[in-house]
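> 3D, please:
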Amino acid sequence: MSEPLWTAREALAATGGKLAGSTDWTADGVSIDTRSLKPRDLFVALTDQRDGHDFVPDAAARGAACSLVARSDGMPGNLLVGRDTLESLRALGRAARDRSDAIRVAVTGSVGKTSVKEALAAVFRAAGPAHWSERSYNNHWGVPLTLARMPKATRRAVFEMGMNHAGELRDLTGLVRPHVALVTRIAPAHLEFFRSVADIAHAKAEIYEGLMTDGVAIYPRDDEHGELLLDHARRSAAGFILDFGLSPEAAVNVSQFETAPDGARGRVSVLGKSLDFRIGASGAHWAWNAAAIFAAAIAAGIDAEAVAEALPDVGAEPGRGRVHQVGLPTGGFIRLLDESYNANPVSMAAAIETLGGLVPGKGGRRIAVLGEMLELGPKSPDLHAGLAEPLVRAKADLVIASGSRMTPLTDALQDGIETHYANDADAALTCLTQAVRPGDVVMVKGSNASGVHRVVKALLAAQPAGSQRGEDR
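So this is what the prediction gives:
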């Protein structure tokens, strides 16, 4: 029988709280959401958009081992009472960190951080007991929750960290205390909260500040702000600094890369040693991701050959480049490139480039459904208009631009590209369903708040029974 994740006394010692009810319970997991809570989970009643204390009765009814609360009046079931539930969750995270010998890897960046995190998780799982951030649990509650869920026997763990204000990563990396800290790439995301992209780079570089003594700092050599990141790394506790990219001068560099709808293959040089690799995801941006994955994995003690062996099973996550064959109600199929999870100018351009590499079927076209990009500040009109050039290079035949921030793009597009403006994602879906025909390749991307993920969901849901051909990868 596997060892429990937490015993009552371990959780009590970690949080300094008080137990009410049973004092000998054990928990196999930690949950903040009763909808996904499993029996024998420790339920943490966070107060965020809603007050988690309102759900303690539901947690008890669903078999929670205990509820971590800030007040106990009238609460059913076993309780662990602390002054603040978020601080108690952070205390559990610190205790889980300190009791484990796991090598901890922290990943941040404006683009690629979730894809790189998921790939590293797959590589780590192939090498032994591993732990990783679920979905995009990368914020002030997601990171401590991931830490608190880490089993004692974990050998390697990877934590995704996000931010939209200076100081956020300083706090998160100080909690995780990583042995390896990686910045994937800097891009103009969250410019609404920063004066410049350089300020974003400074904020991302905070991830190095939490490094364990003699840890490894990894930065993208080819990035425009690589030298800035390097300067921060040199001022950290890092004992070793590793760079990656496409440049031959990088310690870990991808020198050859070919992408196709069913994956990609390339050649990487790792500290002077060259080897071929395959990966189950496609898009030119995966060359950059692959270099980052190799760099972080070898820093975590996994040899390059083992990394290459694990990568063929790494595919694109939903909303991050997954390709579907979708049946149309009128007959025939289209190919749907789902890039709908969030967007900034760099990731948008990369998705458009991937669209350009996909070949439509007979009579088909390349169609881009683009939702507006948010949090770009005063440069937003220019950054949206700047997508016109990538669309021309990709030989897009039809662009459906959704949201008011997209009007600079529709103004900038040349007459050779058919362009339609939609007020919102629902209107974009209507426009697409009226225009789409068999053989088309459709790419969907936009900021989460643009709602274009609903276009993907609707296309997949509308398939005629029996028409699903499955995914290309």
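> switch to C-alpha atoms for all contacts and neighbour counts from now on
Will do.
> what's the helix or strand hosting residue 323 packed up against?
Take DSSP states H and E as the rule and residue 323 turns out to sit in strand 322-327. When contacts are defined as 3 or more C-alpha pairs under 8 Å, 6 or more residues apart in numbering; DSSP states H and E, strand 322-327 packs onto strand 333-338.
> quick one: the strand it packs on to chain centroid distance?
How far strand 333-338 lies from its chain's middle: 22 Å, per C-alpha atoms, centre = their mean, to the nearest Å.
> One more: stretch 241-253?
The answer for stretch 241-253 is 22 Å, by C-alpha atoms, centre = their mean.
> Repeat that for stretch 351-368.
Distance, stretch centre to chain centre, for stretch 351-368: 25 Å (C-alpha atoms, centre = their mean).
> Could you also give me the structure for this next sequence, so I can compare it with the first?
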Amino acid sequence: KSELVQALTPDGLAILNYDDPNVRVMNTKTQARVLYYGTSEKADVRASTIGGDALRGRSFVLHYQQQSARVQLRIPGEHGITIALAAAAVGVAADISLEEIAAALETLTAFKRRGEIKPGPNGSTLIDDSYNANRQSILAIAQAMHETSLDPAGKRWAVLGDILELGPYAREEHYATGKALASLVDYLVAIGEQARFYIEGALEAGMPDENAYYYSARLENQLELEAAKKAAAHLLKDQVRSEDLILLKASLGLGMDTLFTMLYDA
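Below you'll find the model as predicted:
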């Protein structure tokens, strides 16, 4: 990514995330003007007074130079703030007023299957983030779930399929993800071949055996994969209650959208 910054001409503009130290130092690789965004007071375009709901959208005050404007997002997760600040920095560079930028940011909604909030089984709430997955994105949305207030009886469920294209790092990445999830969710449902390592990691971190479910399936065997999804859907329809919050997430190749459909089959 630094090669893109390096390729900029002196009259160009590099918009960099100040909160990421690896990105911040890219300013040394360019002759172009640098505009930083982030939550640090040292960022040019920054957010302060962060509040709101991690699941349904954070609120914050947007700052640039002597201007400020309040923003209420409608996209889930802390990463929504980062996305909004990057967009705001582009707006600032285009001489758009902070008020116009704030108004535009408030119209942002999640793309299909990328953090969509939907009705789940038995009156529960489901986060459909099934378009793609990696360890960072899984843990970001799980953290948002963890920070979301539920009814005292409410439980948090993570329903995850394989993360694909990891090569020799597949076991390590799935295991580390499961281990981190043990402190963020109450139940873990894993579907696929490498997904068994989610379970290993979660159990190692202290998740009770009875809260972890694994449905084995090979990606190349469509019948096996659909049977695993059907079994997981049956579990959810049987166990989930109205107070619960469910995350549905996997790499696109798992086709988790069919599991969502199964949740509403008779």
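> Please state their TM-score.
Put the two chains on top of each other and the TM-score (TM-score structural alignment, normalised by the length of structure 2) is 0.82; 250 aligned residues with a C-alpha RMSD of 2.5 Å.
> hang on, the earlier thing: centre of the chain to the strand holding residue 323 of structure 1, how far?
21 Å.
> for stretch 152-164 of structure 2, same thing?
With C-alpha atoms, centre = their mean, you get 13 Å for stretch 152-164 of structure 2.
> repeat for stretch 342-349 of structure 1
Offset of stretch 342-349 of structure 1 from its chain centre (C-alpha atoms, centre = their mean): 13 Å.
> contacts for the biggest helix by length in structure 2?
The residue-count maximum for a helix in structure 2 (DSSP state H) belongs to helix 222-239. The contact list for helix 222-239 of structure 2 (C-alpha atoms under 8 Å, 6 or more residues apart in numbering) reads 121-122, 189, 191-192, 215-219, 254, 256, 258-260, 262-263.
> Of those residues, which belong to strands?
Mapping the contacts of helix 222-239 of structure 2 onto strands (DSSP state E) picks out 189, 191, 192, 215, 216.
> Would you confirm that the last one contacts residue 192?
Yes: in this structure, residue 216 of structure 2 sits in contact with residue 192. The criterion is C-alpha atoms under 8 Å, and the distance is 5.2 Å.
> hang on, residue 160 of structure 2 is in a helix, isn't it?
No: secondary structure of residue 160 of structure 2 (DSSP: H, G, I helix; E, B strand; the rest coil): strand, not part of a helix.
> Give the aligned equivalent of it in structure 1.
Superposed on structure 1 with TM-score structural alignment, residue 160 of structure 2 falls opposite residue 370.
> ok now do its match, which residues does it touch?
399, 400, 401, 402, 444, 445, 446, 452.
> how do these look in structure 2, which are kept?
Retained in structure 2 by both residues aligned by TM-score structural alignment, their matches' C-alpha atoms under 8 Å are the following of those: 399, 400, 401, 402, 444, 445, 446.
> What's the local residue count around the fourth one?
Think residue 402 of structure 1. Using other C-alpha atoms under 10 Å, residue 402 of structure 1 is surrounded by 27 other residues.
> again, but for the first one
Summarising burial for residue 399 of structure 1: neighbours were counted as other C-alpha under 10 Å, giving 24.
> Do a quick rundown of the helices in the stretch 1-150 of structure 2.
Secondary structure of the stretch 1-150 of structure 2 by DSSP state H, counting those that start in this stretch: the helices cover 2-6, 21-24, 79-93, 98-105, 135-146.
> can I get the ones you listed in CSV with mean neighbour count and distance to residue 42 of structure 2?
Below are the helices of the stretch 1-150 of structure 2 laid out as CSV (neighbours: other C-alpha atoms under 10 Å; distance: least, C-alpha to C-alpha, whole Å):
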stretch, mean neighbour count, distance to residue 42 of structure 2
helix 2-6, 14, 20
helix 21-24, 13, 11
helix 79-93, 20, 14
helix 98-105, 18, 18
helix 135-146, 19, 24
